[in-house]
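In: The sequence and its predicted three-dimensional model are supplied below.
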Amino acid sequence: MTLSILVLTLVTLQRLGELVLAHRNTARLKARGAEEVGAGHYPVVVAMHAAWLAGLWLLAWDKPAQVGWLLVFLVLQALRIWVIASLGERWTTRIIILPDAPLVRRGPYRHLSHPNYVVVVGEIAVLPLAFGLPEFAVLFTILNAIVLTIRIRAEAQALRGAPM
């Protein structure tokens, strides 16, 4: 197995595992009275991420991986784990608001409002660059910026009423 196939396989498995975790956390939060906000744009988020990963499989499976960019991607994965661990049961891929729950202020959330989105922006650009696909990185960075603009607005509006 080449390094490129190994990396793409691991990223795919990671994303699938995160979807399982997100689904579980969403169900638990909803059972506690949480409500989803901005569900209308969620299929676009999923489609964009699926297209990014499918495009990488199509274009990068046989390309040599550039170790420097892969190391940057590994750092981003460590940050991703920190984000997920900091949110704990409140981490999900959807915008789920738990009434009367204070905003999370630990981990990277002490420093940034949206650290997960910072990580995602980095991942969307860095992994294609690791495979020598700068045009792909630019295209999906632009698509991701459009999606995140919609998502962050919806999330910010939903969180305005959250207790501090």
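Out: Structure's in. What do you need? Residues are numbered from 1 along each chain as shown.

In: only C-alpha atoms for contact and neighbour calcs from this point on.
Out: Fine.

In: Quick check: buried residues in the lengthiest helix in the chain?
Out: Longest helix in the chain by number of residues, with DSSP state H as the criterion: helix 3-31. Neighbour-count burial for helix 3-31 flags 4, 5, 8, 12, 18, 21, 22, 23, 25, 26, 29 (criterion: 16 or more other C-alpha atoms under 10 Å).

In: want to compare, so here's the second one:
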Amino acid sequence: MTTLTAFVVVVVLVALERLAELVVSNRNAAWSLAHGGRETGRGHYPVMVLLHTGFLVAMLVEAFVRSPVVSEGFAWAMVVVVVVAQCLRWWCILTLGERWNTRVIVVPGLQLVRSGPYRFFPHPNYVAVVVEGIALPLVHASWITALVFTAANAALLTVRIRVENEALAHA
């Protein structure tokens, strides 16, 4: 298997993981809304979906167009980082349980979760997103995608975290 083929497989696996997240997210969003949850921040959500979808496509396009030489050792190191980021993401999902979804929906009256990775810092899922945004494209030396996504994601996370913090403060 070529390194490019292996990279495509890794990106497809991440895309399938994202689809699994959406299934869990939709189920949990329905639970939150059924329990009186209020959604905020709808305006940035389509931008987030577009950015994250574009991210998966862009790194593949970059890998095919640029055809970079990839160090196998570095590629494997980045795969390990991506797997660690996925583990952190799913630790967040499992810790929040029915409360976790990809939108900002807060159920009034529920205590903030301060266990799992949330005992260390308030937005651990975004740490996973940032780490993955750098490491996944670098599996096949798609550094342009890593840079552009990281910058765009930083702008998006500035909005997203402000919206979440405001929603949680008024829950």
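Out: Perfect, thanks for sending it. Keep in mind the model is a prediction, meaning the values are calculated, not measured.

In: hang on, the earlier thing: can you list the buried residues of helix 3-31 of structure 1 in JSON lines and add distance to residue 102 of structure 1?
Out: Output for those, formatted as JSON lines (distance: C-alpha to C-alpha, whole Å):
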{"residue": "4", "distance to residue 102 of structure 1": "42"}
{"residue": "5", "distance to residue 102 of structure 1": "42"}
{"residue": "8", "distance to residue 102 of structure 1": "37"}
{"residue": "12", "distance to residue 102 of structure 1": "33"}
{"residue": "18", "distance to residue 102 of structure 1": "24"}
{"residue": "21", "distance to residue 102 of structure 1": "22"}
{"residue": "22", "distance to residue 102 of structure 1": "20"}
{"residue": "23", "distance to residue 102 of structure 1": "22"}
{"residue": "25", "distance to residue 102 of structure 1": "17"}
{"residue": "26", "distance to residue 102 of structure 1": "17"}
{"residue": "29", "distance to residue 102 of structure 1": "14"}
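
In: so which of those residues would you say is closest to residue 92 of structure 1?
Out: For these, the minimum distance to residue 92 of structure 1 (C-alpha to C-alpha) is 4.2 Å, reached by residue 22.

In: And the closest one, what's its match in structure 2?
Out: Using TM-score structural alignment, the equivalent of residue 22 of structure 1 in structure 2 is residue 25.

In: In space, what's closest to that match - neighbours in sequence excluded?
Out: Spatial nearest neighbour of residue 25 of structure 2, chain neighbours left out: residue 101 (4.1 Å); criterion: C-alpha to C-alpha, 6 or more residues apart in numbering.

In: Spatially nearest residue to the spatially most central residue of structure 2, not counting backbone neighbours?
Out: Nearest to the geometric centre of structure 2 sits residue 129, at 3.9 Å (C-alpha atoms, centre = their mean). Sequence neighbours aside, residue 85 is the residue nearest to residue 129 of structure 2 in space, at 7.3 Å (criterion: C-alpha to C-alpha, 6+ apart).
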